[in-house]
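Q: okay, sequence plus prediction incoming.
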Amino acid sequence: MTKNWSTENLPDLTGRTAVVTGANSGIGLSAARALAEKGAHVVLAVRDRAKGEAAAATIDGSTEVRALDLADLASVRAFAEGWSGDIDLLINNAGVMLVPQRATADGFEMQLGTNHLGHFALTNLLLPHVTGRVVVVASGAHWRGKIDFDDLNRTKRYSSAGAYAQSKLANLLFVRELRRRLTEVDSPVLVTAAHPGWAATNLQGHTERPLLHAFMAVGNKLFAQHADAGALPTLYAATADLASGDYIGPKGIGEMRGAPALAKRSKAAHDQALATRLWAESERLTGVTFPLNATA
């Protein structure tokens, strides 16, 4: 890996199309801006079109804004049904973190529904269009995650931190099983994962818990790296010469900040049986299945 890798190391992306979910702010916006500056046509897939348009206006390059609410499977299906043409990069970046207990439009716990199930459905629905790579943005919080199949929606005992960690572990298990399935059908599509370390974004400001919000705000000022730096692992995972399934994060102490490097993942994130079981449950919950068949 290139020492001190930066956006200067990004390849020419002229003629490529990238879809970035949650690209109106934070590392999603930083990634979208960097990809567009290298020539990619970047689709900002966002819940709030007005915010998406405002974000797109700050990007120097080719962009468009499309509505996508990952907490509503009808919106996910509408986005996919409205798509035509190839997708060189699908970057599953959007997410919510440490929010109070609430449900998505389809009755899923909000963090699991948005961070995992929404992207699970979106990826499978768009996969016939993907020609290059799928990138899933996970988190170091996955180390504390546990997939509770008896209560995936955390209705019996809700912890915002526990639900978030479960959703981030689900991200990495999704990558594992998607890689296996793509390999099984001889697909040229790669799937990689990334995490930003501690990056100062507005994600922490959506907790709706004043004390936690204040703590996050202080932490952002004292310890976090800028969103542009936090986006580097995502950009590296999207464009560098990697093996399918690789996981990228900052190389500094505790993987909190620094240039992109291979990241560590928990024992649970390596569990193939767990990944296979979660995939089956995700198919059942979303009604979306893997769309590719083996090549002749």
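A: Okay, I see it.
Q: going by C-alpha atoms from here, please, whenever you check contacts or count neighbours.
A: Fine.
Q: how many neighbours does D150 have?
A: D150 sits with 8 neighbouring residues when counted by other Cα atoms under 10 Å.
Q: quick one, what contacts it?
A: Neighbouring residues of D150 by Cα atoms under 8 Å, 6 or more residues apart in numbering: there are none.
Q: likewise for W83?
A: L126.
Q: how about the helices in the stretch 1-150 of the chain?
A: Along the stretch 1-150 of the chain, counting by DSSP state H, counting those that start in this stretch, helices occupy 26-37, 49-56, 73-81, 110-111, 119-126.
Q: can you list the buried residues in the third one?
A: Put plainly, it is helix 73-81. Neighbour-count burial for helix 73-81, counted by 16 or more other Cα atoms under 10 Å, picks out 73, 75-77, 79-80.
Q: against which helices or strands is it packed?
A: Secondary-structure packing of helix 73-81 (3 or more Cα pairs under 8 Å, 6 or more residues apart in numbering; DSSP states H and E): strand 63-67, helix 119-126.
Q: what angle do the first one and helix 73-81 make?
A: For the pair strand 63-67 and helix 73-81, the angle between their directions (axes from the mean of the first three to the mean of the last three Cα atoms, to 10 degrees) equals 140 degrees.
Q: put this next to the previous one:
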Amino acid sequence: MTTWTPASMPDLTGKTAIVTGANSGIGLPTALELARHGARVVVAARSAGKGGAAVDLILREVPGAQAEYAHLDLADLASVREFAAGVDRVDLLINNAGIGLIPRQETKDGFELQFGTNHLGHFALTGLLLPLLLARPGARVVTVSSVAHTMGKIDFDDLGLERGYSRFSAYGRSKLANLLFMLELQRRAQRAGTGLISAASHPGTTATNIVKLGPLQPLLGVFFQSAEAGAHPSLYAATSPDIRGGEFVGPKCKILTPSERARSEEDARRLWDVSIELTGVRFEEIAYRPTSQP
């Protein structure tokens, strides 16, 4: 079987793609390839300097491309709402930005930072953009998770991890939340009769800034794959006609099976409800409607 490459991507002219964290890591080559294939690309990032530099790089690599920067801080729900209010259309939402393996910190809204940024920020963003996504035929939401989700466990009685914090388990928990969200979004979108596709990707061990090796950081590229290769699963999930809702794409664009915890519909529904409570974003367009009883 021939390994999939971005050369296989379809023409995306007329489509608008939003890539969170597109200023660095796998987000930048993701945005670059989407632009190379004709999409209008929004580089959504915290830093105007880095985001603007990413746009400049895309325009140098793809003269005539449609690329723009927009400020988005996923650790600040007010910023998420402000960003979403400025979006006019979206066909592809790539929930790519992520932080990991850091000491315990909190978002501006008081959430544990890895969970708040990697899951709650993207949950709110997706919900706020949902009406625009549902208005576009063939719209997709791709959420970047990780095989590290297998290390995660969600304690609904201690979402702030105040009773014990490990940077590794906290990261795994946020990536588990990403998969629970992706699968629940697909179930709700399908139940509501929409054509929205929700999928997830695992980039593999990639040379990005999320991995910190201290003085050995220059060796990162020797042992890990490039960010360009790490972007392939996201690009495949976002554009391949073979993708089905609920699929989890891994390295070499192989379909992976999420862990048993990630496939728990009970935990997914509970996480969904808690996320609505914490963010105030309700996904009304695909909300479950109880059947009336005679």
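A: Thanks, I have it. Bear in mind the structure is a predicted one, so any value in this text is a computation, not a measurement.
Q: about what we covered before: let's have the helices of the stretch 1-150 of structure 1 in JSON lines, adding distance to A200 of structure 1.
A: As requested, the helices of the stretch 1-150 of structure 1 are exported to JSON lines (distance: least, Cα to Cα, whole Å):
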{"stretch": "helix 26-37", "distance to A200 of structure 1": "8"}
{"stretch": "helix 49-56", "distance to A200 of structure 1": "17"}
{"stretch": "helix 73-81", "distance to A200 of structure 1": "28"}
{"stretch": "helix 110-111", "distance to A200 of structure 1": "20"}
{"stretch": "helix 119-126", "distance to A200 of structure 1": "23"}
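Q: hey, which of these is tucked in deepest?
A: helix 110-111 (a mean of 30; mean count of other Cα atoms under 10 Å).
Q: what residues in structure 2 pair up with it?
A: On structure 2, the counterpart of helix 110-111 of structure 1 by TM-score structural alignment is residues 113-114.
Q: and the matching stretch against structure 1, how far off on average?
A: With the two structures superposed, stretch 113-114 of structure 2 lies on average 0.2 Å from its match in structure 1, counting by mean Cα distance after the TM-score superposition for structure 1.
Q: what is the burial count for the residue nearest to G15 of structure 1 when sequence neighbours are not counted?
A: Distances taken as Cα to Cα, 6 or more residues apart in numbering put A40 closest to G15 of structure 1, at 6.1 Å, once the chain neighbours are dropped. Using other Cα under 10 Å, A40 of structure 1 has 24 neighbouring residues.
Q: measure A40 of structure 1 to L190 of structure 1 for me?
A: Going from A40 of structure 1 to L190 of structure 1 by Cα to Cα, to the nearest Å gives 18 Å.
Q: now for A262 of structure 2: what does it line up with in structure 1?
A: With TM-score structural alignment as the criterion, A262 of structure 2 matches A269.
Q: its match contacts L173, doesn't it?
A: Yes - between A269 of structure 1 and L173 there is a contact at 5.6 Å, judged by Cα atoms under 8 Å.
Q: overlap in contacts, those two.
A: Contacts common to A269 of structure 1 and L173, judged by Cα under 8 Å, 6+ apart, are A275.
Q: the more surrounded of these two?
A: Shown here are A269 of structure 1 and L173; by other Cα under 10 Å, L173 has more neighbours (26 against 23).
Q: so how many other residues sit close to the closest residue to the more buried one other than its chain neighbours?
A: Closest residue to L173 of structure 1 apart from its sequence neighbours, by Cα to Cα, 6+ apart: A275 at 4.7 Å. Residues contacting A275 of structure 1 under the criterion other Cα under 10 Å number 24.
Q: buried sites along the helix or strand harbouring A275 of structure 1?
A: For A275 of structure 1, the host element (DSSP states H and E) is helix 272-286. Within helix 272-286 of structure 1, the residues scored as buried using 16+ other Cα under 10 Å are 274-276, 278-279, 282-283, 286.
Q: check contacts around the closest residue to S259 of structure 2 other than its chain neighbours.
A: Excluding the flanking residues, the one nearest S259 of structure 2 by Cα to Cα, 6+ apart is T150, at 6.1 Å. By Cα under 8 Å, 6+ apart, the contact set of T150 of structure 2 is 172, 176, 259, 261.
Q: now those in a markdown table, with distance to A97 of structure 2, neighbour count and secondary structure?
A: As requested, those are exported to a markdown table (distance: Cα to Cα, whole Å; neighbours: other Cα atoms under 10 Å; DSSP: H, G, I helix; E, B strand; the rest coil):
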| residue | distance to A97 of structure 2 | neighbour count | secondary structure |
| --- | --- | --- | --- |
| G172 | 15 | 26 | helix |
| L176 | 15 | 30 | helix |
| S259 | 22 | 15 | coil |
| R261 | 23 | 19 | coil |
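Q: ok, so of those residues, who is nearest Q105 of structure 2?
A: Proximity of the contacts of T150 of structure 2 to Q105 of structure 2 (Cα to Cα) peaks at G172, which lies at 15.8 Å.
Q: sorry, back to before: switch the buried residues of helix 272-286 of structure 1 over to TSV; also include distance to L292 of structure 1.
A: Shown next, in TSV, are the buried residues of helix 272-286 of structure 1 (distance: Cα to Cα, whole Å):
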residue	distance to L292 of structure 1
L274	22
A275	18
T276	17
L278	19
W279	15
S282	17
E283	14
T286	17
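Q: which one of those is nearest P233 of structure 1?
A: Nearest member of the buried residues of helix 272-286 of structure 1 to P233 of structure 1, counting by Cα to Cα, is A275, at 23.1 Å.
Q: what residues are up against that closest one?
A: Here A275 of structure 1 is in contact with 170, 173-174, 176-177, 269 (Cα under 8 Å, 6+ apart).
Q: okay if I get the residues you listed as TSV plus secondary structure and distance to S25 of structure 1?
A: Formatted as TSV, the contacts of A275 of structure 1 follow (DSSP: H, G, I helix; E, B strand; the rest coil; distance: Cα to Cα, whole Å):
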residue	secondary structure	distance to S25 of structure 1
A170	helix	23
L173	helix	26
F174	helix	24
R176	helix	28
E177	helix	29
A269	helix	28
